[in-house]
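Colleague: Quick one, structure for this:
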Amino acid sequence: MPRDRTTESFTRAGLNLIQQALSIYDADLRLAVCNRPFQEMFGLPERLVTPGARFDDTIRYLVDTGEYGQVDDPKAFIADKVDQALAFVAHYVERTRANGRTISVEGSPLPEGGWVTVYTDITSVKRQEALLRARSEELSDQLLTHAEELALTNRRLEATIAQLQEAKAELTEMEARTRLVTEMTPAHIAHVDADGVYTFTNRRLSALLPDRHSDIVGLSFTEALGADTAQLLQDNLARAALGEASVREFTDPATGRRIRSAFTPDETAEGGVYLLSTDVTEEAQARAALLQTHKRELAAQLTSGLAHDFANLLTIILGLQTRLEKMPLPLGAHELTSATRMAVRRGGALLDKIAGMTGSRTVQTAPVVVQDFLDTFTPLARAALPEGVTFQLTNEVPHPALMLDAGSLSDSLLNLVLNARDAMNGTGQITMTLRPVKDTWLEITADDTGAGFSDDALASALDPFFTTKGDEGSGLGLTMVYDLVKLTGGTMRLSNIASGARVSLRLPLKPAEAEARPRLILLVDDMPDLRAGVREILTDLGHQVIEAASAEEAETLADLPGLDWVLSDIKLGGMDGVALCKSIAARHPDLNLALMTSLPAADPLRTEGAARWPVLSKPVTPGDLHRLLNAEAAA
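Modeller: Down below sits the predicted model:
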C-alpha cells in the first residue's frame, strides 16, 4: 500500500525530535529509516542517510574518518562489523568515541530481518557518575538535588532546541517548495505592503512585461510598474488595501500587452495586498476576432433579407425606367430616366459592397516574406497616386517572415493610401511605416500631409456609410479595413498629427516558423507554363523539384530514392492524376501524394481524388503549398 505523504512527514518530524540517534537497516543491510540526529552525531554525508545506503559503506566511512580511532586492518574490521550485523543479535554496548565523547549503542533485531539501533550520547551522565563516585561523601543532599534539577533542565533545553531546529527545517523546506511553485507559475505573483512597497515577488514580472525589472522587492508600486500602468491600477490597489477584492483587465501602455490582474486583500495584521497578474494578450485577440465574427454573422442575417427585397425593388425600378424610355416623353424626361437608371446601378453596386462586407470571410494566414510583400505592394500604391503625391514606405520589422493574410492586408493598405490621396487635393506625401511593438503587435501607420480628420470623422469614420466625399463615397472603405483588423484580433485608431492625419493598425505579431528541411518533390503537369509556375513557387519555398510532363514519366521517376512528395495535376493526357496516384500509392504507400486542378468541386474525378489525398485548386498560391507541406511535417 502506498504511504500517505502527510503520515510520512509526521513520522519524519517525530523521529527528528527524539534526543537519540536512530537507524533501521533491513535484512540486506541497507538503510530503511534514520533520523537527523543519526546524521549529525556521526557527520554522515547525504548519500549514507538516504534509504538504500549500504551498511558496509557507512562503516567504511566511519573507519576512514577516525570514528573508531586507530584501526590496524580496516578491511577485517569492516567484515567483522558486517558479520555481527548479519547475526541480528540483541546487544547493548557503551564505547568512547575518538572525539572523547561516550555513547551507548542498543540494537534489537526485527521480526522480518534487519534491526533497529538507538545511539545515545551519555557523556554528561558518565561524568556525573564519576564525580559522584569520587566525592560522594563530600556531596550534600542539596547538591545532589541541584544536580538532578540541572540535568532535567538541560534535557528540557535540549528537547526545546531540537524542536526549534525541526520547526526551522520544516519552514525552510516549505518555503523552498512555495518558492519553486511560484517561480514555475506562468504569472506574476507578488505582495505589496500597506505602504505600497513590494515585499515579495516570484520574479516573473519581466516575463509578463519585458521592459520591467524582475527583482522589485523594496520598490514602490509606481517604481516597479511605471507611472502610467500604476495609475491605471491605483484604484484597484487602494480598494484591495481596504478589504475589497477585485479583478482588472487592462492594456499596458508601454508594451500594448493585455494583462489581467487580481487584487486580494492581505487580512493579516500587517495588511497589504496580494497580486496575481497573467498575460491574456492572445486570449483577448481571440475574443476580439470571435466577437467580430459574431457581429458579421448578425449583420449578414439582418441585411440579407433587406438586400434581397431591395434588389427586387431596384430590378422593378430599372424595368419601369426601360418601359418609360420606350414611350413618347416630353423634352428633358430622358435625362431624368438616365439619371434614375444610374442611381439604380449605384444602388446595385452598393448592395455588392454590403454583401462583401457582411458575407462569409475568414482570415487565412500563411508565411509571408515581409520585404517581398512590400516590394509588390509599393508599385501598386504609387500607381494609384497622381504626380503631385509621393509615397514612402519604411520597414522596421526585424523578422524576415510573418504569418499574414497577404491578399486582405494588401487590399486594406491600398484602401488607406487611396483615402489619404483623396484628402490631399493632388499634392502632398503619404508615409507608411511597419514596426514591431514589444514583440506583441505589428503596427502599421499611414500618415498623410492633408488637412487631417475632422471631429466628426474621428468619431464616426469607422462606422458603415459614413463619408466625407459626398455622393462619390460609399462610406465602406475604412469600415472594411476595420473589419479585417478586428477579424485578426487587432485594433485600428484614427488620429491627427502635426503634418496631417494618421491611421494606425495593430495586428498580432506572429513570426513565421523556420521552414522544415527542404523536400524533394515530383511535380507532374503536361502543360510546361503551368508546371514552370508551380516549380518556381516550390523552389522559392526552399524545396527541390523534379518535373514530369506525363503520367508515364512520373511513374518511372516515382521510384527514385529520397522522394518526399508527388504533386500531380488531375487532367493529364492519357492516365489521369487520380489513377497515377493510385498506382504510385500501391508501390510506395509511405509517399506523400497530392493533386491540383481547376475542375469544379462537384466534378466526379476531383471528388474521387479528394476522398484520398489533398486537392489544391488552381491557381496554386505559395500559401497553399506551404500549408500542404507543413501539414505533412506537423503530422
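Colleague: Please make it C-alpha for all contacts and neighbour counts, starting now.
Modeller: Will do.
Colleague: ok now stretch 577-588, how far from the chain's centre?
Modeller: A distance of 41 Å separates the centroid of the chain from that of stretch 577-588, by CA atoms, centre = their mean, to the nearest Å.
Colleague: Near Thr182, how many residues? Count them for me, please.
Modeller: Thr182 has 18 neighbouring residues, counting by other CA atoms under 10 Å.
Colleague: what does the one 5 residues further on give?
Modeller: For Ala187, the tally of surrounding residues (other CA under 10 Å) stands at 21.
Colleague: how about the nearest residue to it once chain neighbours are set aside, what does it touch?
Modeller: For Ala187, ignoring the flanking residues on the chain, the nearest one in space by CA to CA, 6 or more residues apart in numbering is Thr278 at 4.8 Å. Applying CA atoms under 8 Å, 6 or more residues apart in numbering, we find Thr278 in contact with 186-188, 208, 259-261.
Colleague: How about the secondary structure of Thr278?
Modeller: Here Thr278 is strand, with the state taken from DSSP: H, G, I helix; E, B strand; the rest coil.
Colleague: Which ones among the contacts of Thr278 map onto helices?
Modeller: Among those, the ones falling in helices (DSSP state H) are Leu208.
Colleague: of the contacts of Thr278, buried ones?
Modeller: Buried by 16 or more other CA atoms under 10 Å: 187-188, 208, 259-261, out of these.
Colleague: nearest to Ile216, of those residues?
Modeller: Among the buried ones among the contacts of Thr278, His188 lies closest to Ile216 (CA to CA), at 11.5 Å.
Colleague: circling back to that earlier point, so can I have TSV of the contacts of Thr278 showing distance to Ala548?
Modeller: Compiled in TSV, the contacts of Thr278 are given as follows (distance: CA to CA, whole Å):
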residue	distance to Ala548
Pro186	52
Ala187	55
His188	58
Leu208	53
Ile259	55
Arg260	57
Ser261	60
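Colleague: And this one, please, so the two structures can be compared:
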Amino acid sequence: MPPSRADRDAMTMAGLNLIQQALTIYDQKLRLAVCNRRFQEMFDLPDALVTPGADFADTIRYLAARGDYGDVGCVDDFVSTRVEIARAFEPHYMERTRANGRTISVEGTPLPQGGWVTVYTDISTTKRQEALLRARSAELSDQLLSYSEDLSAANRELEATITALEEAKSQITEAEARTRLTAEMMPAHIAHVGPDRCYTYSNRRLTSVMPGSRADLIGVHVAEVLGPQPWSLIRPELDRAYAGQPSVFEFTHEPSARRIRVALTPDPTSGGVYILSMDITRESQTRAALQQTRRREMAAQLTSGLAHDFSNLLTIILGMQSRLGRMGLPDPAQDLVNATLAAARRGGGLLGRIADMTGPREHEPVPTDLSAFLGDLETLARSTLPSGIALRIETEGTADRYLLDAGMLQDSLLNLVLNARDACGSRGSITITAHPVQDTWLEFTVDDTGPGFTPEAINHALDPFFTTKGGEGSGLGLSMVYDMTKLAGGRVTLGNSGDGGRVALRLPLRPAGTARPPGLVLLVEDSPDLRSALREMLRGAGHSVIEATSVDEAAALIADLPEISVVLSDIVLEGHRSGLDLADVPRRDDCPLILMTSLPPDDPLARSAADRAPVLRKPFTALQLDAALASGDGA
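Modeller: Predicted structure coming up:
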C-alpha cells in the first residue's frame, strides 16, 4: 500500500532537515511555505518566523534590527527595498559576511508557479582556507590569489546557474510531455509533412481515423502511408497547401467507407504542411438525414396544393364518366369511358404515392433483431413471387440487434424485391444479403438474375417518375427507397453484378447491444379483442403475461408481483384514471413502463404521455413490439 500524503510530507521534511544547507521556499505573496530546521539554526530565528505563513518582510526586519546585515541605516527603508526586490525576483547568487563574522552563500531560484526557493550555505571554512592560503603563500602573486578566489566564486555561481538550467529543462520537458499527451488524446490525426512530402511528426491516431493506413509513418511518403485512393484525393489539395493556400475538404475513405474531413495548413518556417484529419462519418450521416428532411418539407409544400387541385379535378372526371357510363352508350364509347375511369383512378393512386413521399415521416430507429426482421421479410417477399423465382437471404458477420427503423427498411427492401421480380420475369433468383462494412455501415444488397441496369437507368433510376416499365410503372418506387434511406442518413447505389442488377442500401451501423430477456409482462388494456391479440404477440416472443383492465388492477398486481419485468399499458383505460397514472405507481427500477396509443401525436394526452414514458404507436407489428420491450423503449 503506498504511503499517505501525510506520510510523504513527513518523509520529505525529515530529508530536508538532514541536509547541511538552510532552505526556504516563499510563495508569490511573500509568505513562508517551507523551511528546514537548519534555516532556524543558521540565523537563530524565533519559532514565529519559521512557521508556514510567516511574512518575508518580518524576517528581514528581524535580521536587520539585530544587525545581521551590518549598518543598514533606516530599517523600514531597508526592509521595503528588499521586499520590492523579492516581488520582482530573479535568479541570483551572492556571498555576504554576517555580523557574527560567518560568511554564507545565498542561491535563489524562482518557481514556475510563483515564489522562489533559496539555499543558504555556510562557506566560512572555505573563506578561512582562502585567507590562510594568502597569508602563508607569499610566493604566490596577488594576481594568482585573486584569480583563485574569483574562480572559486565563479564555480559556485556556475553551480547555481546549472541548477536553474536543470529546473528550466525539467519544466520544458513537462510542458512538452503535456503537449504530446494532449495531441494523443485528441480524436483526430495530427501530423506534419516536410517539403519532400514525408512525415516528420504524427500522433498515433491515423489508423483509428483511417483504418488500413500504415502505422509506422515517420520518414515515409504520404502516398505510401495512406494508399492509392486517399492519396489521389488528397494530393491536389496538398499541392495547393505547399503553394501557400490552406484548405479544408472532405472525402470518402473507400478502404473503411468513412467520411473524413482534412485541414491543411502551410508551415512557412520549414516549407512543410500541418495536417489535421477527423472522422466525421456520423456527422455526415446526420447531415444527410437533415437535408433529406428539408427536401421532403419543401416538396410537400410545392406538391400539396397541386395534389389537392388535381384530386378535385380527378373527382369531377370520375363523376362525369360514371354518369356517361349509365347512359347506355354503344360499346366503343363504353370502352372509352372505362379506359378514362381506369386512367383517373390510376392518377388518384399516383397522387397518393406522391403524398406518401412528401408527407411528414420521421426516421425512428429502435433495437431490432436482425434475424427476426429478415425472417418476417422473407415471409412477406415470398408471397409476392411466382413459383419460378427463388428467394435467398444471407447474413455475413452480423450481430443480433441493430438500431433500425424496421418499417422503413422493410418497405424499401420489399420495393426492391418487387422491382427484381419484374426484372426476372417468370424465372430467376433474388438474393438479399446483409453484412457490415467495416464499423461504419450495415449494408443490404438485393441481387437479381435479370438483364441488369442500362447506363441510362443507373444514372436516372433514382429520379422521381423515371421508369423502364412504360405505362405500367409510376417511376416512384426507387425514389421512395432513396428517400427513406437518406432519411436514415444512409446511401443507395445501383449497379450490375455478373448475373444481373444490384441495388445496395447502406445504413449507419448502430449495434443495439444485448436484448432484454423474456420475462413477466403486465398487459393493461380494456379492449378484450386487442388484449387477446397482444397476449399472443407477447407469448410468441417468449414472455409470460398477466392482464389488467384498469389502473387500480394494475397497481395491485405491481405491488403483489415484484417479478413483473415490463408494464405495457394503453393510455386510455376504463375508469377515471389513464395509463399515465401508472408512471406514479412504485415499481422496480429495472421494470420500465411502455405506453400504447392510437391518439394523434398532437393530442394533449399523447403529448403528456411522451413526457412520462416511451410511447408505442398503434398499429404496430410483433417485431416493433418485441423491439420496444427488449429495449424498454417505444417507437
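Colleague: After superposing, what score do the chains get?
Modeller: Scored against TM-score structural alignment, normalised by the length of the first structure, the superposed chains reach a TM-score of 0.75; 555 aligned residues with a CA RMSD of 4.2 Å.
Colleague: Give me the buried stretch members for stretch 223-239 of the second structure, please.
Modeller: Here stretch 223-239 of the second structure shows 223, 225-226, 230-231, 234, 237-238 as buried, counting by 16+ other CA under 10 Å.
Colleague: again with stretch 522-531 of the second structure
Modeller: Buried residues in stretch 522-531 of the second structure (16+ other CA under 10 Å): 522-526, 531.
Colleague: all helices in the stretch 51-200 of the second structure, in order from the N-terminus.
Modeller: 56-66, 75-87, 124-136, 142-185 (DSSP state H, counting those that start in this stretch).
Colleague: With the first structure overlaid, how far apart is the longest one on average?
Modeller: Superposing on the first structure and averaging over aligned pairs (mean CA distance after the TM-score superposition for the first structure), helix 142-185 of the second structure comes out at 3.4 Å.
Colleague: what's the angle from that helix to helix 124-136?
Modeller: Angle of helix 142-185 of the second structure versus helix 124-136, following axes from the mean of the first three to the mean of the last three CA atoms, to 10 degrees, is 150 degrees.
Colleague: Show me how far helix 142-185 of the second structure is from its chain's centre.
Modeller: On CA atoms, centre = their mean, the centre of helix 142-185 of the second structure falls 45 Å from the chain's centre.
Colleague: so of the buried residues of stretch 522-531 of the second structure, which ones are in strands?
Modeller: Counting by DSSP state E, those place 522-524 in strands.
Colleague: Now tabulate those in a markdown table and tack on distance to Thr395 of the second structure.
Modeller: Output for these, formatted as a markdown table (distance: CA to CA, whole Å):
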| residue | distance to Thr395 of the second structure |
| --- | --- |
| Leu522 | 35 |
| Leu523 | 34 |
| Val524 | 37 |
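Colleague: Name the nearest of the residues you listed relative to Thr449 of the second structure.
Modeller: Using CA to CA, these come closest to Thr449 of the second structure at Leu523, 47.2 Å.
Colleague: Roughly how far does that closest one sit from Glu41 of the second structure?
Modeller: 85 Å (CA to CA, to the nearest Å).
Colleague: wait, Ile458 of the second structure sits on Asn496?
Modeller: No - using CA atoms under 8 Å, Ile458 of the second structure is not in contact with Asn496, being 9.1 Å away.
Colleague: out of those two, which sits in the busier spot?
Modeller: Per other CA under 10 Å, whichever of Ile458 of the second structure and Asn496 has more neighbours is Asn496, with 18 against 15.
Colleague: does the more buried one really touch Pro455, like I thought?
Modeller: No - with contact defined as CA under 8 Å, Asn496 of the second structure does not count as touching Pro455 (10.0 Å).
Colleague: between the contacts of Thr278 of the first structure, which is nearest His334 of the first structure?
Modeller: Ile259 (64.2 Å).
Colleague: Distance check, the residue lying closest to that closest one once chain neighbours are set aside against Arg257 of the first structure.
Modeller: Among residues not flanking Ile259 of the first structure along the chain, Asp279 sits closest, at 4.8 Å (CA to CA, 6+ apart). From Asp279 of the first structure over to Arg257 of the first structure the distance is 7 Å, taken as CA to CA.
Colleague: Settle it for me: which of these two has more neighbours?
Modeller: Arg257 (22 against 19).
Colleague: show me the contacts for that one.
Modeller: Residues counted as contacts of Arg257 of the first structure (CA under 8 Å, 6+ apart) are 209, 251, 279-281, 440.
Colleague: Show me which parts of stretch 596-603 of the first structure are buried, residue by residue.
Modeller: In stretch 596-603 of the first structure, counting by 16+ other CA under 10 Å, buried: 596-597.
Colleague: And it, end to end?
Modeller: 13 Å.
Colleague: List of residues touching that stretch?
Modeller: Contact with stretch 596-603 of the first structure is made by 567-571, 606-607, 615-620, as judged by CA under 8 Å, 6+ apart.
Colleague: Looking at these, which is nearest Glu387 of the first structure?
Modeller: Pro619 (34.9 Å).
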